[in-house]
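Chemist: model this:
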Amino acid sequence: MDADGALAAKSEQPAGSPQPLRASNTIGRIGTTWAWATSLIRRFPWVAGTIAVAAVAGAVAVTPWGATGEVLLIAYVVMMAGRSAWAMVRELRNGTFGVDVIAVTAIVAAVLVGEVWAALVIVLMLTTGQALEEYAAHRAQRDLSLLLARNPQTAHLVQPDGTMRDVDVSAVVPGEHVLVRANEVVPVDGALVDEAGLFDESSLTGESLPVEKIAGDAVLSGSINGSDAVVLEATRAAKDSQYQQIVALVESAAASKAPIVRLADRFALPFALAAYGIAGLAWWLSGDPARFAEVLVVATPCPLIIAAPVAFMAGMSRAARDGIIIRSSATLEKLHRVRAIAFDKTGTLTRGEPALVGVHGHGGIGSDTLLQLVASVESNSTHTLARAAVRGASERGIALDESDDATEVAGSGMVARVSGHVVAVGKRTYIAQLTGRETERASLLRGEMAVYAAIDGAFAGVLVFRDEVRPNAAATLAGLRRHGVASMTMLTGDDRATAEHVAEAVGIEDVHANCLPIDKVEFISRSITHPIAMVGDGINDAPVLAAADIGIAMGARGATAASEAADIVILPDDIARVAHAVTIGRSTVDIALQAIWIGIGLSVVLMILAAFGLVPAIVGAWLQEAIDVIAILWALRASRSR
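Modeler: Got it, this is the predicted structure:
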């Protein structure tokens, strides 16, 4: 058919006639709905089975074979009671008294007094409660699983001849070059080979803005490359890289079980005795055995079983979204009770890297000129102070010059030719040796260090560095005190003068300086206040983090040993997250206990009403279902950031 014919055929269709596209959309919607329904049935088969039995029994009830429907109901609820009873027996073998015993008793009692439909509602309550728990746990673990979903599996290995070969990420060894394409996840920890690169580290550090790296800078696995492909030199094998360590922490956190569940089970025995007492008393006073069943129907305490673990998983999910990986939900309960915290100094209360705080020229040399020449020389070194000098020049907007003939003297300093001048940078004794004259020692404050410089054989000035206190450290410690953490201690291997300078700045009075790792462990062991938490970041902190009731590692710096030993890893390089973790722990446990008491309180009210015959069994069963939903929704409040 030509174009005119097609247009004519289209114009002959009656107005308002259904179009093939609309029919296709309708079929698509039906297919989507059917797929969704079948998915729910597969995920929650016992809920689907209970609803199906109710539908069949209800349909048969209006036919001459109505008795068959009742038999079907009785057979199904007795089977489900047996299933719950077997699970209860397994719990008893493990030393746990579960509250399912009340539900089983209620189902049997309801059947014996002829309230078969009420028994079915109890079964529906149990199965939907389990389904809600599974759904809530899945929802709460979603944030914890995001890292796992992005786990890189392959790496683009650059061969010596310049060709590229895709290999399993586990096959990459330190020293090999890896190509990371645009927008790909960095597979292993490495150092940037190219001149510059832009990386999204938000999933690791919480920093929302992309981070610019230059050649030689460390790039963490798990960060996302920018719009240009870059080459990295692997510095760690995949199993030792930052991202794999975080994945291991996430898996451990997701698989943990909360002690508060055991606490909830401790409520089970007194609650069951109270329920049986009220039910028996109601039967005895009224002479009606139906009262016994009516009381037990509303005493089925699913909130006691479900709400607490839901709250804990929600709290762990909330922490993960804020860059706080909590390895065990047991830690949340300890955070709820923590009253003492010890802090390492370097990298915890301070930034852990020296910052340039002063440039003092000598012999008429200006500070900007001195910094430009020194930083140009230091750009050839990977030393911590060299990086700080280059970073200081960049922050002041000073461009570096090209340097030639750079030579580094291990442990002393470096010399290079910059803009026609021979510039030397290093220790005071090194500069004195080069100039042939005694160099005057710089006047430094506590916690400061100096680097000396010479230009063309003459002393030229001093650069002063200091490991600065984190700007939010004092406010974080003050916030912890307001939240009930009474004891604050600093444990550091540095000398007392430097330690006291930092302690005074952040508001810590109890200072232990010149500590070896064993000294820190002994302090934690001797502490009379428990639970006690320890916050650190270095490899040397691993023993004390393991010894503390709660070990908290500032993990953004990649200290694998510290992260492995810790109960909590703070991914962003932000000490304020320590206070946030304590807040999450306390609010999560509070919400879990509130959910438990809400379930118990409402159930007791309904039991009393049922004892006086005010709540029929079928109505009580539906009211108990509503209590379950209320308690679970209350528990999910733990996932909200406040």
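Chemist: drop to CA atoms for contacts and neighbour counts, all remaining ones
Modeler: Will do.
Chemist: following element in sequence after the helix or strand containing Ala474, please.
Modeler: Using DSSP states H and E, Ala474 maps to helix 473-482. For helix 473-482, the succeeding helix or strand toward the C-terminus, using DSSP H and E, is strand 487-491.
Chemist: so what touches that following strand?
Modeler: 339-345, 477, 503, 508-513, 515, 520 (C-alpha atoms under 8 Å, 6 or more residues apart in numbering).
Chemist: which PyMOL command selects the buried ones in these?
Modeler: The PyMOL command for the buried members of the contacts of strand 487-491 (criterion: 16 or more other C-alpha atoms under 10 Å) is given here:
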select buried, resi 339+340+341+342+343+344+345+477+503+508+511+512+513+520
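Chemist: distance of the closest residue to Ile627 other than its chain neighbours relative to Gln130?
Modeler: Spatially, and ignoring its direct neighbours in sequence, Ile627 is nearest to Gly599 (6.3 Å; C-alpha to C-alpha, 6 or more residues apart in numbering). Distance of Gly599 to Gln130, given as C-alpha to C-alpha, to the nearest Å: 16 Å.
Chemist: which of those two has more neighbours?
Modeler: Gly599 (26 against 18; other C-alpha atoms under 10 Å).
Chemist: what about the helix or strand harbouring that one, distance to the chain center?
Modeler: Assigned by DSSP H and E, Gly599 falls within helix 576-611. Relative to the chain's own centre, helix 576-611 is displaced by 22 Å; criterion: C-alpha atoms, centre = their mean, to the nearest Å.
Chemist: one more to line up against the first:
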Amino acid sequence: MTRIPAFALRYPVVSTTIVVGVLGLALVAVDAASMVRWLFSGYGLVVALIEFVGMLRRLRRGSLGIDLLAIIAIVATVLVGEYVATLLIVLMLAGGAALEDFAAGRAARELDALLKRAPQIAHRLDPDSGEATDVAATEVRVGDLLLVRPSEIVPVDGQLHSDSAAFDESSLTGESLPVERAVGDGVLSGSINGQVAATIVATATAANSQYQQIIALVDEASKSKAPVVRLADRYAVPFTVGSLALAGLAWALSGDPVRFAEVLVVATPCPLLLAAPVAFMGGMSRAARNGIIVKGAGVLEALSRARTVVFDKTGTLTYGTPAITEVRPEAGFTADELLTLAASAEQYSSHVLAASVIGAAHERGLTLHTADSASEAATFGVEARFGDGTVRVGKLTFITDEAADATATHLAGGELAMYVAVDGRFAGSIVASDRVRANARQSVADLARLGVRENLMLTGDARATAQHVAGQVGIVHVRADCLPSDKVEAVRALTRRPVIMVGDGVNDAPVLAVADVGIAMGAKGATAASESADAVILLDDISRVVSAVRIGKDTVRVALHSIWLGIMLSVVLMVVAAFGLIPATAGAISQEVVDLVTILNALRAIGGRRDRAAARRAPVSAPPTPAASAAAVAP
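Modeler: Predicted coordinates:
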């Protein structure tokens, strides 16, 4: 059996209209042209009836679009015998809706993808035998003892049963550095365990855990969004009323009902049907070419009118990964010597920051030593023996046990220090932090120049860290220590709208859904954020937010120019037709010329030349390497 193409199933009226047109050409070829009129006219009336029923349903919901004029135009062309114009109007009507649907990409937010990322399996431990049994996360009950293996997602909220463990909570709280927990501390579902297996006691079921609450917030926020009004619909009522009034006046003054049809033939709403969808399709194509996936035409329109931008901190204004920013040697050591010894010892550590130290050493071309023996005190540090020498790396309390002269180093907001002792002497410290993106400040300033002057940072981080980052990027308003629900309420309370929210983690998913425009920094595959967002930036470059706003403004400007160009040309033709100077056939052809001019003008929204010029002016910012960061501060 022949498979029906997906396009035909999705856009049946467009497909049927094309088939009817081809069938009409076939009838002409076999000398059955008289049947073409009945075929085209009958099909046009059927479509008009379907559209009329749909229009009545929309009217009940308080929505009046451009359907009425299209329906009247179809009926009018049938009455005056311009059946080719009838089919063309049907094609433009159905094609415009299909273009708009395609441009809007109505692949709605798929909560299924968010649900799939939710922890599915839990390892339940038998309290007597200690054997682990895999069960569905939904079967976990409060009080169950669970094993969380290295790098696994915590399935439910719990309390740490192990002596200590480190968890990556960046996607939940925005805290970029690993969070260390001791026995009895709470552990959030959705956080990622470190490099050592841990055991937790479940304190909530999956349905009542943090991750599922975030999913519920996303669902609620998505459903609460107001529907977008199509750009063309704003001009539909006055254009329809004006066209009918002019056609009626021509009929009344001439006494000829054909004059009414002739005016309406050139008044078909094809410029309104096509201008905005084509422009928005071009704008979305331009956005995709710039690494921005826009999920709807309404998103570009909202971007063009945005007045407030809200940023998450970690992974959005910052790079989202801790990097070595400074090496501070003491006691006669050089920066290279200190980094070499620390990295050599960190080879035997399971701590998340160990990789940053080792990476910084490798980037600088340093050769690491192999230890004779090594031991790690979980969450405190590591000690390694190299021949007769001993190196300790870790927390200050871990170092002072070996080197009493060790002192705390000065740290700015968001920084973390690792201390080093060599043979019982304090050798210095290594500072790591989540670096602010190099172009973050410029991006905030560029948004202000585009009219998005109000800005705000929402983060789960501590206030000191948040204020430090905000000061670096030029953001005045800051709210710290935010839970996902706090972010949602903060965005809902903003008055200068539309509001853009930019984030990247699971914790940002609800607020991205509730914002007028949610933009996800999806380069690192933040599924929850990407699925709940209206636009996804595929490159790890915050300046693309500026590009998105600029593309939105350009697209709406081109769409409006095209709409007004089509309306003005149609009005001129209607006035000429009102005096009987344009027969219906010539009117249908002239209207197609208007449509062509409108479409060509709308295609300017693709904007390739502007993008090439902008790309030459603004290269993409790349995150600093650990070595570059360390080298920048090394003596």
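Chemist: what's the TM-score here?
Modeler: Their TM-score after superposition, calculated using TM-score structural alignment, normalised by the length of the second structure, is reported as 0.68; 486 aligned residues with a C-alpha RMSD of 3.6 Å.
Chemist: just the contacts of strand 487-491 of the first structure: which are in strands?
Modeler: In strands, judged by DSSP state E, the following of these are found: Ala340, Ile341, Ala342, Phe343, Asp510, Val511, His512.
Chemist: kindly reformat those residues as a markdown table containing distance to Ile618 of the first structure.
Modeler: Converted to a markdown table, those look like this (distance: C-alpha to C-alpha, whole Å):
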| residue | distance to Ile618 of the first structure |
| --- | --- |
| Ala340 | 52 |
| Ile341 | 53 |
| Ala342 | 56 |
| Phe343 | 58 |
| Asp510 | 63 |
| Val511 | 65 |
| His512 | 66 |
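Chemist: and which of these is nearest to Glu176 of the first structure?
Modeler: Phe343 (37.5 Å; C-alpha to C-alpha).
Chemist: so what's the closest one up against?
Modeler: Leu349, Met488, Thr489, Met490, Leu491, Met534, Val535, Gly536.
Chemist: let's see that with 7 Å instead.
Modeler: Thr489, Met490, Leu491, Met534, Val535, Gly536 (C-alpha atoms under 7 Å, 6 or more residues apart in numbering).
Chemist: just give me the mean distance for the helix holding Ala474 of the first structure relative to the second structure.
Modeler: The superposed helix 473-482 of the first structure is, by mean C-alpha distance after the TM-score superposition for the first structure, a mean 0.5 Å from where its aligned residues fall in the second structure.
Chemist: mind listing what's buried along that helix?
Modeler: Ala473, Ala474, Ala475, Thr476, Leu477, Ala478, Gly479, Leu480, Arg481.
Chemist: which part of the second structure lines up with it?
Modeler: Aligned using TM-score structural alignment, helix 473-482 of the first structure spans residues 440-449 in the second structure.
Chemist: show me where the stretch 1-150 of the first structure has its helices.
Modeler: 3-11, 20-43, 45-61, 66-93, 100-112, 116-149 (DSSP state H, counting those that start in this stretch).
Chemist: remind me what the longest one packs against, helices and strands.
Modeler: In other words, helix 116-149 of the first structure. helix 45-61, helix 66-93, helix 100-112, helix 242-254, helix 302-321, helix 617-635 (3 or more C-alpha pairs under 7 Å, 6 or more residues apart in numbering; DSSP states H and E).
Chemist: gap between that helix and the chain center?
Modeler: The answer for helix 116-149 of the first structure is 22 Å, by C-alpha atoms, centre = their mean.
Chemist: what of the fourth one?
Modeler: For helix 66-93 of the first structure, the distance between its averaged C-alpha position and the chain's averaged C-alpha position is 40 Å (C-alpha atoms, centre = their mean).
Chemist: angle of it against helix 45-61?
Modeler: In terms of direction (axes from the mean of the first three to the mean of the last three C-alpha atoms, to 10 degrees), helix 66-93 of the first structure departs from helix 45-61 by 160 degrees.
Chemist: can you name every helix or strand that helix 66-93 of the first structure contacts?
Modeler: helix 45-61, helix 100-112, helix 116-149.
Chemist: now that helix and helix 100-112, what's the angle there?
Modeler: 160 degrees.
Chemist: rewinding a little: can I get the helices and strands packed on helix 116-149 of the first structure in JSON lines with mean neighbour count and distance to Arg262 of the first structure?
Modeler: Formatted as JSON lines, these follow (neighbours: other C-alpha atoms under 10 Å; distance: least, C-alpha to C-alpha, whole Å):
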{"stretch": "helix 45-61", "mean neighbour count": "17", "distance to Arg262 of the first structure": "25"}
{"stretch": "helix 66-93", "mean neighbour count": "16", "distance to Arg262 of the first structure": "11"}
{"stretch": "helix 100-112", "mean neighbour count": "22", "distance to Arg262 of the first structure": "14"}
{"stretch": "helix 242-254", "mean neighbour count": "21", "distance to Arg262 of the first structure": "18"}
{"stretch": "helix 302-321", "mean neighbour count": "28", "distance to Arg262 of the first structure": "10"}
{"stretch": "helix 617-635", "mean neighbour count": "22", "distance to Arg262 of the first structure": "16"}
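Chemist: for Gly551 of the first structure, which of these is the nearest?
Modeler: Across these, closest to Gly551 of the first structure is helix 242-254 (C-alpha to C-alpha), at 13.5 Å.
Chemist: so where do the strands sit in the stretch 301-450 of the second structure?
Modeler: Counting by DSSP state E, counting those that start in this stretch, the stretch 301-450 of the second structure has strands at residues 308-311, 323-329, 373-377, 381-386, 389-394, 415-422, 425-433.
Chemist: those into JSON lines, with extra columns for distance to Gly81 of the second structure?
Modeler: What follows is these, written out as JSON lines (distance: least, C-alpha to C-alpha, whole Å):
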{"stretch": "strand 308-311", "distance to Gly81 of the second structure": "54"}
{"stretch": "strand 323-329", "distance to Gly81 of the second structure": "74"}
{"stretch": "strand 373-377", "distance to Gly81 of the second structure": "90"}
{"stretch": "strand 381-386", "distance to Gly81 of the second structure": "88"}
{"stretch": "strand 389-394", "distance to Gly81 of the second structure": "88"}
{"stretch": "strand 415-422", "distance to Gly81 of the second structure": "78"}
{"stretch": "strand 425-433", "distance to Gly81 of the second structure": "75"}
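Chemist: tell me who's in contact with Arg497 of the second structure.
Modeler: Arg497 of the second structure sits in contact with Ala306, Arg307, Thr308, where contact means C-alpha under 7 Å, 6+ apart.
Chemist: cool, and Ala559 of the second structure?
Modeler: Contacts of Ala559 of the second structure by C-alpha under 7 Å, 6+ apart are Ala275, Ala276, Ala279, Ala602.
Chemist: before we move on, what about Asp534 of the second structure?
Modeler: Val294, Lys295, Val299, Val517, Gly518, Ile519.
Chemist: all set, thanks.
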